[in-house]
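In: Generate coordinates for the sequence data below:
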Amino acid sequence: MTSQVPLTSWLLSATPNALKRATAHPFLASAGRGTLPKSTLSQWLAQDRLYAQSYIRFIGLLLAKIRIPAQRANSASPLKPSSEQHAVEVLIDALVNIRTELKFFEDTANAYGLDLTAISAEEGGESLAESGSGNITTSAGISTTGSGSCPGSTGVARGNQNNSPAADAEGEMEGVKAEEHRLCGAQGECQMQAGSDICYPPSPRKPQGGTNVVEREPSLPPGGRPASAAPLERGEPIYFAATSITHAYIDMFMSAGSTGISLLEGLAVLWATEVCYLRSWRYAASFLKLRGGQSQDDADGGALRDKFIPNWSSVEFEDFVDRIGDVLDEMAGETKGSEEAEMMRGRCLEWWRQVVWLEERFWPAMD
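Out: Down below sits the predicted model:
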């Protein structure tokens, strides 16, 4: 049974192809080879900093879910530390780490001349259609076509209760079906129509019986300009903001920390983001071993080789990720009943798939 395998191990084996795409991206290879332009690094770093800032609120929401048992006055011995207490410890450490990380961003950016408010192509008004990708976006700005499909796809039909890694991998290869979109549907992001293989906005409803219907203007993307807008005039201001994928990541954090979501699911999201980040930068670090030359000769001036990659691929970071995983596995192991355990794993799998989907798209596209 899948419940006999630690939850973290089971999730890591559930989507091998998607995980590889998310953690072995061309952006990371370029970062490791020293060929990543300073402008591209600045654009990504600016968005990653916004992501890190939202992380603080997410951790706060998870801490608010925890109720630690009180020590009884007549107890002869102290209570054994519970999984909730272990969760508090790792979450507080996460807050300390992110405060250190944000200062690390600023110090390194200043030292190497990186811009933490760099404008991405998306914010500058370059639409997906203009880039030739043909992608369609949902109301949260999440792309729903291409190899990743919809972030809410579980790879398993509603009626299929077999959540084994083999079944999930097979479902991943079979493509997307309407009944698979449980997470995105629950969050109001799935726009798949009956008989279709992709998400797309439904056709506007026609007025009935002479009713006056006022259609709302479509919402603007995070950059403040519709995709169909005319090219920017020279001198027209462009404002720094979160991209659609950064917004989607922040929205996922807020959803995973909301009242109706369990602490275990929230910890699964936290661990998923951190383990993907660690694996990504370990992949980038693998290129450093094959290189020579001086770091100042790198396209980014050496920030990645000297500072960022060593920090994000370090043993210390790995230990922190493992601690989150240990708490997650401990809490998952306390789930009572095989049916409840399988349902819990299914919910965590949906969050895992969404994190991996977003991770792949958080890296800037490379030519």
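In: C-alpha only now, for contacts and for neighbours.
Out: Noted.
In: roughly how far apart are residue 355 and residue 183?
Out: Using CA to CA, to the nearest Å, one obtains 12 Å as the distance from residue 355 to residue 183.
In: What count of nearby residues applies to residue 78?
Out: 9 (other CA atoms under 10 Å).
In: nope, residue 80 is what I meant
Out: Residues near residue 80, counting by other CA under 10 Å: 7.
In: Which of the three states applies to it?
Out: Following DSSP: H, G, I helix; E, B strand; the rest coil, residue 80 is assigned to coil.
In: follow-up on the earlier one: between residue 355 and residue 183, tell me which one has more neighbours.
Out: Using other CA under 10 Å as the criterion, residue 355 and residue 183 rank with residue 355 on top: 25 against 20.
In: quick one: the more buried one is in a helix?
Out: Yes: assessed with three-state DSSP, residue 355 lies in a helix.
In: what residues are up against it?
Out: Shown in contact with residue 355 (CA atoms under 8 Å, 6 or more residues apart in numbering): 269, 272-273.
In: Cross-reference those with the helices and report the matches.
Out: 269, 272-273 (DSSP state H).
In: quick one: which of those residues has the most company?
Out: Neighbour-wise, those (other CA under 10 Å) top out at residue 272, 26 neighbours.
In: before we move on, the earlier item: what would the contacts of residue 355 look like in TSV with distance to residue 22?
Out: Below are the contacts of residue 355 laid out as TSV (distance: CA to CA, whole Å):
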residue	distance to residue 22
269	15
272	12
273	11
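In: Now the second one, please; I'll put the structures next to each other:
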Amino acid sequence: MAFSLTQTLLASSPEDYTRATTSPFLTSAAAGTTSKSLLSRWLANDRLYIHAYVRGTGRLLSFLTVPDLAPPSSSSPNPDPATRLLDWLVDALVNVRREENFFLETAARYNLSLDLPTTSSTGDHTAPTVPDDQKLQGLRRWESLFGSVAPGPAGQPLPWLEAAVLYWGTEICYLDAWSGVKARLTPRADPSQDADGGALRTQFLHNWTNDEFARFVHRLAAIIDDAVAELVASGGEGVKAQLLERVKPVWRDVLLAEESFWPAESE
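Out: The predicted structure follows:
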């Protein structure tokens, strides 16, 4: 069986992964007891996370090198990993832009706020900004992680590997966290009786757990795993160990960021 880097990472720290994908906030979402104010605060942070995600994608695209030569045919079944990653990133940008618009439409429908407190504008042409002390710690971590997207060690294969693991890590945590909520959802005949008016139950949960999103996440895992497995097959255990050591710090940072991205009523 071919070596799977992503499955190895998932199995490497199960307790940390559980903390990253479960929280009182998610438990309240499953019970229908998440208040509008708390959901609003989280969505406002998640919207700013989307902005950081987009900026990080730009950094990754800036050093992602695809082959100069055209494939043997336009229907080549196995494009190189960098080209597959390029296609995934283009789809990711489309997805998150659609996601932000979905946030805006749903927030208006359910009377939710997507704004955090801002600093005062200092001039006619200066847009208000959200200071760090108004952001969840998890958002601050994600802004730092996306802001530091850069090629891997000089001269090493797959210079995009660390960045790809960062993106896969956040997506798989998001998918598993909300899939867990969906699996534990308390039945309710009238969704509008939920504390958030039914926004999570009737709108957001499907958006964050549907089959299309799951395929999107697993597609990135396959890109990473296929590229790594090819290197390991030719280079052996030494290459496997080297690649794992490169991405372990990224995985640790992902789990820390995800764990601290779920809000509490007191925040």
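In: Please state their TM-score.
Out: Taking TM-score structural alignment, normalised by the length of structure 2 as the basis, the two superposed chains have a TM-score of 0.85; 245 aligned residues with a CA RMSD of 2.3 Å.
In: And the contacts of residue 355 of structure 1, which is closest to residue 305 of structure 1?
Out: Nearest to residue 305 of structure 1 out of the contacts of residue 355 of structure 1 is residue 273 (CA to CA; 22.4 Å).
In: Quickly note the distance from the residue lying closest to that closest one once chain neighbours are set aside to residue 11 of structure 1.
Out: Of all residues not flanking residue 273 of structure 1 in the chain, residue 355 sits nearest, at 6.4 Å (CA to CA, 6 or more residues apart in numbering). Distance, residue 355 of structure 1 to residue 11 of structure 1, using CA to CA: 11 Å.
In: again with residue 170 of structure 1
Out: Distance, residue 170 of structure 1 to residue 11 of structure 1, using CA to CA: 15 Å.
In: Between those two, point out the one with more neighbours.
Out: When neighbours are counted by other CA under 10 Å, residue 11 comes out ahead of the other of residue 170 of structure 1 and residue 11, with 23 against 15.
In: check contacts around the aligned residue in structure 2 for that one.
Out: Aligned by TM-score structural alignment, residue 11 of structure 1 pairs with residue 9 of structure 2. By CA under 8 Å, 6+ apart, residue 9 of structure 2 lies in contact with 248, 251.
In: do residue 249 of structure 1 as well
Out: With contacts defined as CA under 8 Å, 6+ apart, residue 249 of structure 1 is in contact with 51, 358.
In: which residue in structure 2 lines up with it?
Out: With TM-score structural alignment as the criterion, residue 249 of structure 1 pairs with residue 142.
In: Does that match belong to a helix, a strand or coil?
Out: helix.
In: Three-state assignment for residue 69 of structure 1, please.
Out: The assignment at residue 69 of structure 1 comes out as coil when based on three-state DSSP.
In: Please pull up the equivalent of it in structure 2.
Out: In structure 2, residue 69 of structure 1 lands on residue 67 (TM-score structural alignment).
In: cool, residue 283 of structure 1 as well?
Out: Under TM-score structural alignment, residue 283 of structure 1 pairs with residue 180 in structure 2.
In: where's that match, which helix or strand?
Out: Using DSSP states H and E, residue 180 of structure 2 maps to helix 161-183.
In: and that helix, what does it pack onto?
Out: If contacts are counted by 3 or more CA pairs under 8 Å, 6 or more residues apart in numbering; DSSP states H and E, helix 161-183 of structure 2 sits against helix 14-21, helix 24-31, helix 205-209, helix 211-235, helix 237-259.
In: need these in JSON lines with distance to residue 151 of structure 2, can you?
Out: Shown next, in JSON lines, are those (distance: least, CA to CA, whole Å):
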{"stretch": "helix 14-21", "distance to residue 151 of structure 2": "26"}
{"stretch": "helix 24-31", "distance to residue 151 of structure 2": "34"}
{"stretch": "helix 205-209", "distance to residue 151 of structure 2": "29"}
{"stretch": "helix 211-235", "distance to residue 151 of structure 2": "15"}
{"stretch": "helix 237-259", "distance to residue 151 of structure 2": "11"}
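In: wait, which of those helices is closest to residue 95 of structure 2?
Out: Once these are compared by CA to CA, helix 211-235 is nearest, at 9.4 Å.
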